[in-house]
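Chemist: here's my sequence, what's the structure:
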Amino acid sequence: MFKALDSKQQIKLVFGIFVVFTAIELVNLFTGRMLNQFGNIPRYVPGLTGILFGPFLHGGIQHYFSNIIPLCIFSYLLLQYGIKRYVYVTIWIITLTGILVWLFARPATHIGVSGVVYGYFGYLLLAGFLSGKFKLIVISLLVGFFYGGLIFGVLPSRPFVSWESHLFGFIGGLVAAKFWATPSKI
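Modeler: Okay, here's the model as predicted:
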């Protein structure tokens, strides 16, 4: 079903992700953030659509830029595990994070791809060590060294930051690493 991607194809895929998020951000910007009504609103039945749509929406340009750069970097690093693993882990993180935010987060409109970023962060931190492969262990070490400060984002800090998405995304990434760190698991 999925074929292995070489480095050039991985970069094209990451660029495609960048283009999709940028296009959605531009539409949202020029419509006065009208799309944000499709964010994840906890315990509000119409807010269930936000489980899938919320990660693609952002509250402003700064919010968008703070997410798109680590999303692209982590996507490329996660692609080192293969496209099939990338797709499975991404679907898992989006779904689990969205459901947990809908069930347990404070009442607000939760938007942004940071839950996915934190999920990738958790996966990349743990999966390399669990895989036992040198290249993937190096990725885990580099992610920990350069992005280790992200861990503080899982704690309540500012009123308009969905730390719940960060926390549930990170947990989802760790769980995904436990399940799918080795090639035989997928």
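Chemist: CA only for contacts and neighbour counts going forward, please
Modeler: Will do.
Chemist: right, and Ile137 touches Phe129 too?
Modeler: Yes. With contact defined as CA atoms under 8 Å, Ile137 counts as touching Phe129 (5.2 Å).
Chemist: and the residue nearest to Phe104 when sequence neighbours are not counted, what does it touch?
Modeler: Once flanking residues are discounted, Phe104 sits nearest to Pro42: 7.0 Å by CA to CA, 6 or more residues apart in numbering. The contact partners of Pro42, by CA atoms under 8 Å, 6 or more residues apart in numbering, come to 48, 101-109.
Chemist: please provide the structure for the following sequence as well, for comparison with the first:
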Amino acid sequence: MNGPSPAPHFSFPPAADTGGMTRPPPPRPTSFLDPPPRAVSPLAPGRPHVKAAAGVTAGLIALLWGQEVADQFLFGTRLDGYGIEPRQVGTFWHVFTAPFLHAGFPHLIANTVPLAVLAFMTAVRSVSRFLVATFLIALIGGGLVWLLGRSGSVHLGASELVFGYLAYLLGVGWWERTPLSVVIAVIAFALYGGVLWGVLPSNPAISWEAHLFGFIGGLVAAALLHRKVRRA
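Modeler: Alright, predicted model coming up:
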């Protein structure tokens, strides 16, 4: 959001000699015709943030779809090998590629809408914090999957980010407790709170570990970026 406009500068003729003292400038005259100052709602994010959030969200979705199209038609799904393979030495860096890979178009389609909605809600207040939160979710959530996930499997998909962004929004609402953060948290929970059952083991083909640890990564990111330190 843009900062307040700088105060206007006034110039006055030199004051007459009054024994080393100068007169203060006269107050600015006001008129009943002057419009009242416009109140800024604490719930309304600035237009630049909305545009930036929409842009970064569109870029994220375009990246996922572009990657999947290339993987399916150019690489023969070989890019899926860059998913997370728990405890495989030398593949830890896959924690940064796995959230952007999908096992086919149905998998990607299932993640696209919730990812777009939650990513936009996360980025609408600060794109820079959104990028840091995304990095932390991938690092912490993916790192825990690499350390504790089921062996003999490859974990991939943006659902790690979906659960991470949801947890991040809930955490920001809890720690900040500002009107905007609380409203966003309530909306996020109302829309996607039902997916939290996905942190429990169910279908062997679904990486519940990525859901659970992505959620934990989102909470940690919210705490690191928004928790206020109380001074004794």
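Chemist: and the contacts of Pro42 of the first structure, which are buried?
Modeler: 48, 101-102, 105, 109 (16 or more other CA atoms under 10 Å).
Chemist: Tyr86 of the first structure - how many residues pack around it?
Modeler: Neighbouring residues of Tyr86 of the first structure were enumerated by other CA atoms under 10 Å; the total is 18.
Chemist: trace it over to the second structure, please.
Modeler: Using TM-score structural alignment as the criterion, Tyr86 of the first structure maps onto Phe130 of the second structure.
Chemist: Val14 of the first structure too?
Modeler: Looks like Val14 of the first structure aligns to Thr57 there (TM-score structural alignment).
Chemist: residues contacting its match?
Modeler: Contacts of Thr57 of the second structure by CA under 8 Å, 6+ apart are 116, 119-120, 123.
Chemist: can you give me the buried ones in the biggest helix by length in the second structure?
Modeler: The residue-count maximum for a helix in the second structure (DSSP state H) belongs to helix 47-73. Neighbour-count burial for helix 47-73 of the second structure flags 49-50, 52-54, 56-57, 60-61, 64-65, 67-68, 71-72 (criterion: 16+ other CA under 10 Å).
Chemist: go on, stretch 223-232 of the second structure?
Modeler: 223, 226.
Chemist: what about Val113 of the first structure, neighbour count?
Modeler: 27.
Chemist: how about it, what's its match in the second structure?
Modeler: Using TM-score structural alignment, Val113 of the first structure lines up with Ala158 in the second structure.
Chemist: re earlier: what residue of the second structure takes the place of the residue nearest to Phe104 of the first structure?
Modeler: Aligned partner of Pro42 of the first structure by TM-score structural alignment: Pro86.
Chemist: ok, now Leu29 of the first structure?
Modeler: Looks like Leu29 of the first structure aligns to Gln72 there (TM-score structural alignment).
Chemist: which one is its match nearest to, not counting chain neighbours?
Modeler: Gly104 (7.5 Å).
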